[in-house]
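Participant: the sequence isn't on hand, but the structure is:
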């Protein structure tokens, strides 16, 4: 049985399944429908009321764009920088190990709690899934010593790596965010790459967002963290934004012709969702 936060990974899987089956799809994830199951699709339907203007089986534009953006950014970073280590933190139902064209020799570490892999691995086995990289499962909790868990299965902290934190940070308490990023500092040597997304801090207290945020609280997976200046925030942990730098969801670099909502506004009803691509600074 998955926890409330674990269930959000099924919601994301449902969104990726709908995108895969869309006529103008941005990516293909043939594992997503099996991962989502009835529970994921029910949760997706339950939260659909907070996405006006979309029909029942339409993909979620934000999740679809975010997935495609990080697909492209991650592969670009790995190929440009010749990175052979990729770490998906809080990987959930991510299928990038199986669906992206990795270079030979890439080790991909999926980091998440035991409940996730107890749910995920039997599905992969049943689908006869074959990873396109050297896939390693890292069973740990981010509030525990996840750095040791990662190195114990072969991660080399003396070699640069690509780290992806997708759809995670807003679920964490501010103190946990700080601890996670401090741990990341100990793992990421210069030359490493970071992908991460944040919501704007002001969203968490906005009356416009309260119906959605209240629903998440009732489901047991509240949003707890946001940032007002993502560039300044990541700089304090040793990360320098790089091309495409920090992009707001819906801008030209993160649109793909699918974002139909305002990108930014002077009104308090529109808030930024930041997509971050950064490099580890030299010290």
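Facilitator: All right, it came through fine. Model, not experiment: these values are computed from the prediction.
Participant: contacts and neighbour counts: CA atoms only from here.
Facilitator: Will do.
Participant: buried ones in stretch 70-89?
Facilitator: Using 16 or more other CA atoms under 10 Å as the test for burial, stretch 70-89 gives 70, 73-75, 77-78, 83-89.
Participant: which residues sit against stretch 241-251?
Facilitator: Applying CA atoms under 8 Å, 6 or more residues apart in numbering, the contact partners of stretch 241-251 are 62, 65-66, 230-231, 253-255, 259-263, 272-279.
Participant: of these, grab the buried ones for ChimeraX.
Facilitator: To isolate the buried ones among the contacts of stretch 241-251 in ChimeraX, judged by 16+ other CA under 10 Å, type:
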select :62,65,66,230,231,254,255,259,263,272,273,274,275,276,277,278,279
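Participant: show me which strand runs longest in this structure.
Facilitator: In the chain, assigned by DSSP state E, the strand with the most residues is strand 239-248.
Participant: can you redo the buried residues of stretch 70-89 as TSV with distance to residue 27?
Facilitator: Converted to TSV, the buried residues of stretch 70-89 look like this (distance: CA to CA, whole Å):
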residue	distance to residue 27
70	11
73	14
74	14
75	13
77	18
78	18
83	23
84	23
85	23
86	20
87	20
88	18
89	21
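Participant: closest to residue 116 out of those?
Facilitator: Among those, residue 89 lies closest to residue 116 (CA to CA), at 12.3 Å.
Participant: how much space between that closest one and residue 112?
Facilitator: Distance check for residue 89 against residue 112: by CA to CA, to the nearest Å, it reads 7 Å.
Participant: repeat that for residue 92.
Facilitator: Counting by CA to CA, the separation of residue 92 from residue 112 is 7 Å.
Participant: give me the more crowded residue out of these two.
Facilitator: residue 92 (28 against 22; other CA atoms under 10 Å).
Participant: presented hereafter is structure B, for comparison with structure A:
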């Protein structure tokens, strides 16, 4: 029997954070020197009835506040890093992709995918329904075979993914972007256990990792508090500060090779120094990639 969990749409609970990320991508896309281009992000922002109007253009940040301006740069770095991860994964011959807690991710529509690529988006039913409606209104066309897996990651998402056609015999490129801070420690480990179980040799995984100390610093940082006020919700209340094993250590113990780069280091590679006090805190986030060499 399935457990009964709180459900959310795009303007409540964790769903609202997906809308905030889309807003940041819209702002980043509108820059003269964008690190990522998402032609659909602004449409999500405009279509949602959020607690407060969120910026959909760079000029909107003058009203929304400095927090949004700075946060969009960090999310530009993060998005660019994972875009490159998928480019490298498909170039290595991986044609099966899973986005965990996909939110308003539009990579199925904005990235180039090889012929025959299967992409699975796992998230809450209402979040996926909102995304589908907006993208249909934009006449967007996926560049791969996109599958919606409408389920809760706290439930039996493994069965839901398999039921949607996922093939565990094929190497997979997994992504957990902006997900781990919301999971209890045991749930995070359970997530990796399922990923490991479903990953054939050659599979890859990318995650954004934040330490408990970093989350505490962000929660108390004046500019981050300002961003919460601009957002109309304190999403830090959704973060889970339970102690947990470092996911890189977990993956290595399970036979994966893992490499990590800080967001600050990635920003420097992209020609974007993250050197003011707020950026330095944001830049401590770890962007981790891992490969399962053997089955």
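Facilitator: Good, I have the coordinates. Small disclaimer: the values here were computed from a predicted structure and weren't measured.
Participant: overlay them and tell me the TM-score.
Facilitator: With the length set by TM-score structural alignment, normalised by the length of structure 1, the two chains reach a TM-score of 0.84; 270 aligned residues with a CA RMSD of 3.1 Å.
Participant: structure 2: matching residues for whichever helix or strand comes after the longest strand of structure 1?
Facilitator: Under the assignment DSSP states H and E, the closest C-terminal helix or strand after strand 239-248 of structure 1 is strand 273-280. Strand 273-280 of structure 1 corresponds to residues 285-292 of structure 2 when matched by TM-score structural alignment.
Participant: residues in contact with that stretch: which ones?
Facilitator: Residues outside stretch 285-292 of structure 2 that contact it (CA under 8 Å, 6+ apart): 78, 81, 85, 199-211, 214, 248, 251, 255-264.
Participant: 6 Å instead, please
Facilitator: Residues outside stretch 285-292 of structure 2 that contact it (CA atoms under 6 Å, 6 or more residues apart in numbering) are 201-210, 256-263.
Participant: kindly report the same for stretch 206-214 of structure 1.
Facilitator: Contact with stretch 206-214 of structure 1 is made by residue 269, as judged by CA under 6 Å, 6+ apart.
Participant: likewise for stretch 77-97 of structure 1?
Facilitator: Here stretch 77-97 of structure 1 has contacts from 9, 106-112, 131-132, 161-165, using CA under 6 Å, 6+ apart.
Participant: between the residues you listed, which is nearest residue 33 of structure 1?
Facilitator: Among those, and counting by CA to CA, the member closest to residue 33 of structure 1 is residue 9, at 11.9 Å.
Participant: secondary structure element for the closest one?
Facilitator: helix 4-20.
Participant: just the strands from the stretch 51-200 of structure 2, written as ranges.
Facilitator: For the stretch 51-200 of structure 2, strands defined by DSSP state E, counting those that start in this stretch occupy the ranges 96-100, 118-123, 145-150, 173-176.
Participant: where in structure 1 does stretch 200-209 of structure 2 fall?
Facilitator: Using TM-score structural alignment, the residues of structure 1 aligned to stretch 200-209 of structure 2 are 189-198.
Participant: residue 158 of structure 2 - how many residues pack around it?
Facilitator: Per other CA under 10 Å, the neighbour tally for residue 158 of structure 2 reads 16.
Participant: that one pairs with which position in structure 1?
Facilitator: By TM-score structural alignment, residue 158 of structure 2 lines up with residue 147 in structure 1.
Participant: next one: residue 140 of structure 2
Facilitator: By TM-score structural alignment, residue 140 of structure 2 lines up with residue 129.
Participant: its match and residue 173 of structure 1, how far apart?
Facilitator: Distance from residue 129 of structure 1 to residue 173 of structure 1, by CA to CA: 35 Å.
Participant: list the buried residues for stretch 118-133 of structure 1?
Facilitator: Of all the residues in stretch 118-133 of structure 1, those buried under the rule 16+ other CA under 10 Å are 119-120, 124, 131-133.
Participant: burial measure for the nearest residue to residue 282 of structure 1 once chain neighbours are set aside, as a count.
Facilitator: Closest residue to residue 282 of structure 1 apart from its sequence neighbours, by CA to CA, 6 or more residues apart in numbering: residue 190 at 5.4 Å. Residue 190 of structure 1: 18 surrounding residues under other CA under 10 Å.
Participant: from residue 138 of structure 1, how far out is residue 190 of structure 1?
Facilitator: Distance from residue 190 of structure 1 to residue 138 of structure 1, by CA to CA: 23 Å.
Participant: equivalent analysis for residue 230 of structure 1, please.
Facilitator: 28 Å.
Participant: got it, and residue 104 of structure 1?
Facilitator: Residue 104 of structure 1 sits 21 Å away from residue 138 of structure 1, going by CA to CA.
Participant: looking at these two, which one has more neighbours?
Facilitator: Legend: neighbour count by other CA under 10 Å for residue 104 of structure 1 and residue 138, higher for residue 138 (24 against 10).
Participant: map the more buried one across to structure 2 for me.
Facilitator: The equivalent of residue 138 of structure 1 in structure 2 is residue 149 (alignment by TM-score structural alignment).
Participant: go on, residue 96 of structure 1?
Facilitator: In structure 2, residue 96 of structure 1 lines up with residue 107, judged by TM-score structural alignment.
Participant: give the burial count for its match, as a bare number.
Facilitator: Other residues near residue 107 of structure 2 number 20, with proximity taken as other CA under 10 Å.
Participant: mind checking what residue 250 of structure 1 lines up with in structure 2?
Facilitator: Residue 250 of structure 1 maps onto residue 264 in structure 2, with residues paired by TM-score structural alignment.
Participant: what's the neighbour count on that match?
Facilitator: When neighbours are counted by other CA under 10 Å, residue 264 of structure 2 comes out with 25.
Participant: what about it, distance to residue 77 of structure 2?
Facilitator: 9 Å.
Participant: kindly report the same for residue 132 of structure 2.
Facilitator: Separation of residue 132 of structure 2 from residue 77 of structure 2 (CA to CA): 26 Å.
Participant: go on, residue 95 of structure 2?
Facilitator: For residue 95 of structure 2 relative to residue 77 of structure 2 (CA to CA), the value is 24 Å.
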